[in-house]
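1. A predicted structure for the sequence below; I have some questions about it.
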Amino acid sequence: MSGQHRNVWGIVLRNFINSFRPRQLRGNHMGKDYIGNIYYEIPADPSVGKRKPTRWYDPAKGLDFQDPIPAEWEAWLRMRRPEPPTEEEVAKNVAIAQMKKVNAAKIEQKRLAEGGSLPSVPDRGPNSFPTYAEYTPGDAENKSNR
């Protein structure tokens, strides 16, 4: 046999050594959200067989993946929308969320001022199930029908 032949162990060793090198992902900067996350994309290139773009984000400093990302950006990351959200769209949705919080607080204050109490939550366990007059657990009649 002449020419280069496969050396399986050489390929395994080369891949193992390369796995320790940091990946150099360079993508296009697509935007930044109000939390401080920065979003990137490597576009699809069908000529080399890459049918979908690669999208990711870098979290804000000190918030390593702790805060949830805005819904608009999550939809973009998960390929549910082709274009990244605009700053105006995100700002509008943040304003709507803040308005909902304020309105919910006003409704809660009004309910408490009218003498309302906190909603009762049933305790867990056997007493949390409904009871019926025609059935009581342990009746001899119910046991004989089994």
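-> Done, it's in.

2. Could you use CA atoms for every contact and neighbour count after this?
-> Fine.

3. buried residues in the lengthiest helix in the chain?
-> Taking DSSP state H as the criterion, the chain has its longest helix at helix 87-113. With burial defined by 16 or more other Cα atoms under 10 Å, the residues of helix 87-113 counted as buried are residue 90.

4. Report the distance from it to the chain centre.
-> 22 Å (Cα atoms, centre = their mean, to the nearest Å).

5. Then stretch 110-128?
-> For stretch 110-128, the distance to the chain centre is 31 Å (Cα atoms, centre = their mean).

6. Can you tell me how far residue 108 is from residue 100?
-> 12 Å (Cα to Cα, to the nearest Å).

7. A further structure is provided below for comparison with the first:
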Amino acid sequence: MSNGEYRHLWRIVFRNFINSFKPRPIKGNNVGKDYIGNIYYEIPANPSLGKRKPSRWYDPPKGQDFQDPIPAEWEAWLRMRRTDPPSKEEIEKNLAIAQLKKINAAKIETKRLAEGGSLPTTPIKGPESFPTYSEYHTGDPENHPRHK
């Protein structure tokens, strides 16, 4: 720092502190949008500046605040598992497959209930689900064979 800037060091620190509260514009490239309404951005890698990996993020629609899960194709792109963002055709195809799976699962469930099946129940877990061994005693310690 030159001598003049050194005298105003606290002014520079205070100005930077105030500027840190101002919103900064997003400088990433808009890559795409999914059917939920999330908008995806990327800042490409620039090895000449020492940045080897791209930066990727998304902005949810207003009022959503990261509540809905993002589609698997976009998540793979965000986590650098794929280099190119998903195409619209790929997303539409996978969405159609997911909807078909939901319809088929509902049909199978209604068929199972029509045939007299009951709703699935979860097994009750407890001490009776553990194996019992003759050398180990469960219960009152005063009735244990070693204490007699």
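-> Perfect, I can see it now. Worth saying up front: this structure is predicted, and the values here are computed from it rather than measured.

8. TM-score for these two?
-> After superposition, the two chains reach a TM-score of 0.80 (TM-score structural alignment, normalised by the length of the first structure), with 143 aligned residues with a Cα RMSD of 2.8 Å.

9. just to revisit the earlier point, superposed on the second structure, what's the mean shift for the longest helix of the first structure?
-> Mean deviation of helix 87-113 of the first structure relative to the second structure after superposition (mean Cα distance after the TM-score superposition for the first structure): 0.7 Å.

10. so that helix matches what in the second structure?
-> On the second structure, the counterpart of helix 87-113 of the first structure by TM-score structural alignment is residues 88-114.

11. per the alignment, residue 72 of the first structure corresponds to what in the second structure?
-> Match for residue 72 of the first structure (TM-score structural alignment): residue 73.

12. for residue 50 of the first structure, same thing?
-> Using TM-score structural alignment, residue 50 of the first structure lines up with residue 51 in the second structure.

13. Contact partners for that match?
-> Contacts for residue 51 of the second structure were tallied using Cα atoms under 8 Å, 6 or more residues apart in numbering; they are residue 45.

14. again, 10 Å this time
-> Shown in contact with residue 51 of the second structure (Cα atoms under 10 Å, 6 or more residues apart in numbering): 44, 45.

15. Also residue 31 of the second structure?
-> 39, 40, 41, 42, 43, 56, 58, 84, 85, 86.

16. Which members of the residues you listed are the farthest-apart pair?
-> Spatially, the most separated pair among the contacts of residue 31 of the second structure is 43 and 86, at 16.8 Å (Cα to Cα).

17. quick one: the residue nearest the centre of the second structure from residue 85 of the second structure, how far?
-> Against the mean C-alpha coordinate of the second structure, by Cα atoms, centre = their mean, the closest residue is residue 69 at 6.7 Å. Distance, residue 69 of the second structure to residue 85 of the second structure, by Cα to Cα: 17 Å.

18. Now do the same contact list for residue 70 of the first structure.
-> With Cα under 10 Å, 6+ apart, residue 70 of the first structure has these contacts: 33, 34, 35, 37, 90, 93, 94.

19. Tell me which residue of the first structure matches up with residue 40 of the second structure.
-> Checking TM-score structural alignment: residue 40 of the second structure goes with residue 39.

20. and the residue nearest to that match when sequence neighbours are not counted, how far is that from residue 27 of the first structure?
-> Using Cα to Cα, 6 or more residues apart in numbering and skipping the chain neighbours, the partner closest in space to residue 39 of the first structure is residue 57 (4.3 Å). Distance of residue 57 of the first structure to residue 27 of the first structure, given as Cα to Cα: 10 Å.

21. what residues are shared contacts of these two?
-> Counting by Cα under 10 Å, 6+ apart, the residues touching both residue 57 of the first structure and residue 27 are 39, 40, 41.

22. No more questions from me, cheers.
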